[in-house]
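Asker: kindly return the folded structure for what I paste below:
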Amino acid sequence: MQNEKKVPIWAKIPNWVWVLISVACAGALWFFANSAWPAVFASPIEVWDAAVTRAVSGTLWEHTWASLSRVLTGFGIAFVTSIPVAFLMAWYDPFRHIVEPWIQFIRNIPPLAYVFLIIAALGIGNVSKITVIFIAAFLVQVVTIYQGVKGVDTTLIKAARVLGAKESDIFFKVIIPASTPFILVAARLGLSTSLTTLMASEIVGGDRGLGMMIQQASGYYQMDVVLLGIIMLGIIGIAFEKIVRFLERRFTGWQETVQQ
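Answerer: The predicted structure is shown next:
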């Protein structure tokens, strides 16, 4: 008689039930924090009232759009430029020897360290904020994509050459498809880095943005608005994550996956 593997009881619980359980746990933790530190953690009702008030007045959407547009612009420029730079680093050793040391050097510097220098040069407008986001997102993406290109199975390249493929065919039909998962991982990391860097760029100047909203609210000890800004950043981050995951399923569905 064949032994059947016993399925744990939690494996039978639908995903939507786990979502409800997770939300309930987060809500309970929030209420506990509010009761323990009421001056720091506003209650969910207070945050909801702050959200409704600012949504009706339109200020919430102004701050959200200002931050979202900066993130998408800085990330978009970084994504477009990081792909060719990463491929050049992987394809041409002289280019890599010149560029890679400086990329690794700047990548280890926190954005807050050079944000003041950029703002002093470009002012406190959108250009300086987008530039800071671009630098941070570009560095993390170019390193990730470069590692993916270098990790392409050499057997595929050799097989293509044996079959008579040209260098251009190898690049477009072997290297790029094999590197697509790493490009999408780089996009995910770049978006996360862009959101993190957004705070560093917005809290030092400007009149619009979620970072500025959080800073101004903290100055007046409006902790409900501070939490609202944090939650809005989290919602944007989750939305980015869902979009990238959809693209991963769409463009890398041909890859074999191992399920245990």
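
Asker: make it CA atoms for all contacts and neighbour counts henceforth
Answerer: Will do.

Asker: roughly how far apart are V225 and E100?
Answerer: Remark: distance between V225 and E100 (Cα to Cα, to the nearest Å) = 42 Å.

Asker: between the two, who's got more neighbours?
Answerer: V225 (26 against 16; other Cα atoms under 10 Å).

Asker: alongside the first, I'd like the structure of this one:
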Amino acid sequence: MLGLNLLAVAAGLAAWWGLTAAGAIGLPGPGDVALQALASARDGQLFGDAAASLARVLAGFLLGIALAVPVGFLMGWYAVARGLVEPYVQFFRVIPPLAIIPLAIVTLGIGEAPKVFVIFLAAFLSSVVATYQGVVGVDRTFIDAARVLGAGDFTIFRRVVVPASTPFIMVGVRIGLGSSWATVVAAELIAAQSGLGFRMQQAQLYYDLPTIFVSLVAIGVLGLAMDRGVVALDRRLTAWQERA
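Answerer: Next up is the predicted model:
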């Protein structure tokens, strides 16, 4: 699989180089982007922007997941909690987190809080529904069998519901991570002074395409690395599950 991944990346770079060398597309080639990345890394700008964006994504993402998992369990396990919470979850799900930016600025100011908040909202809304679906989708046969064997509600929840819903939770975590990175660029429009999204916006003003591509590639690489980490955790937590 790794060999195929590397082959796909090499083919993509070759196609990109070929199209730009032939003048088929008005974009910088891989060489120009690599030179700009080296220049940005040499003066520390690239690492500073990457660290700023990564900190915001991690803060919003971890807060979102930390709240989404218990809320999703409550919605799936208790009908009363589902009736009270689900309307709000479904309401905010149809509102793009980016549309919350003006409200976040007015209520939270222009510091780090509104940036982290919109990322948190994106991660939370993407993950809470997956957790809820995982809980309500647990096979009733497992629960009934546990009750017949004398297990109480807490034991059933801990030994049956949590393991059975973990694959759904991890899917929600991956989706939430992608939503967090997708939101960070817009979040950094809020009076940011650093960050990959901020750098892209600055480069746009001067039509600095290589810098835009450097930021895009950096976001992709960081997001992919974090996603691979989540996949590794998923495999560890769901080692009991049969895989194709």
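
Asker: for the stretch 51-200 of structure 1, which segments count as helices?
Answerer: Secondary structure of the stretch 51-200 of structure 1 (DSSP state H, counting those that start in this stretch): helices located at 59-91, 93-107, 111-122, 126-150, 154-162, 167-170, 176-202.

Asker: which stretch among the ones you listed is buried most, on average?
Answerer: helix 126-150 (a mean of 24; mean count of other Cα atoms under 10 Å).

Asker: and that one, how far from structure 2 on average?
Answerer: Helix 126-150 of structure 1: mean distance to aligned residues in structure 2 after superposition is 0.6 Å, counting by mean Cα distance after the TM-score superposition for structure 1.

Asker: distance to A28 of structure 1 for the helices of the stretch 51-200 of structure 1 - can I get that in TSV?
Answerer: Below are the helices of the stretch 51-200 of structure 1 laid out as TSV (distance: least, Cα to Cα, whole Å):
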stretch	distance to A28 of structure 1
helix 59-91	26
helix 93-107	39
helix 111-122	34
helix 126-150	35
helix 154-162	52
helix 167-170	55
helix 176-202	27
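
Asker: nearest to S22 of structure 1, of the ones you listed?
Answerer: Minimum separation from S22 of structure 1 across the helices of the stretch 51-200 of structure 1 (Cα to Cα) falls at helix 176-202, 22.3 Å.

Asker: equivalent range in structure 2 for that closest one?
Answerer: On structure 2, the counterpart of helix 176-202 of structure 1 by TM-score structural alignment is residues 162-188.

Asker: A50 of structure 2 matches what in structure 1?
Answerer: Matched by TM-score structural alignment, A50 of structure 2 corresponds to T64 in structure 1.

Asker: is it true that I143 of structure 2 touches F154?
Answerer: No - using Cα atoms under 8 Å, I143 of structure 2 is not in contact with F154; the gap is 11.5 Å.

Asker: please pull up the equivalent of A160 of structure 1 in structure 2.
Answerer: When structure 2 is aligned by TM-score structural alignment, the residue opposite A160 of structure 1 is A146.

Asker: quick one: residues contacting the aligned partner of V33 of structure 2 in structure 1.
Answerer: By TM-score structural alignment, V33 of structure 2 lines up with V47 in structure 1. Taking Cα atoms under 8 Å, 6 or more residues apart in numbering, we find V47 of structure 1 in contact with D224, V225, L227, L228.

Asker: sticking with V47 of structure 1, tell me its helix or strand.
Answerer: helix 44-57 (DSSP states H and E).

Asker: next, the mean deviation of that helix compared to structure 2.
Answerer: Its aligned residues in structure 2 lie a mean 1.0 Å from helix 44-57 of structure 1 after superposition (mean Cα distance after the TM-score superposition for structure 1).

Asker: what are the buried residues along that helix?
Answerer: P44, E46, V47, A50, A51, R54 (16 or more other Cα atoms under 10 Å).

Asker: tell me how far it lies from the chain's centre.
Answerer: Mean-position distance between helix 44-57 of structure 1 and its chain equals 26 Å (Cα atoms, centre = their mean, to the nearest Å).

Asker: thanks a lot, catch you later.
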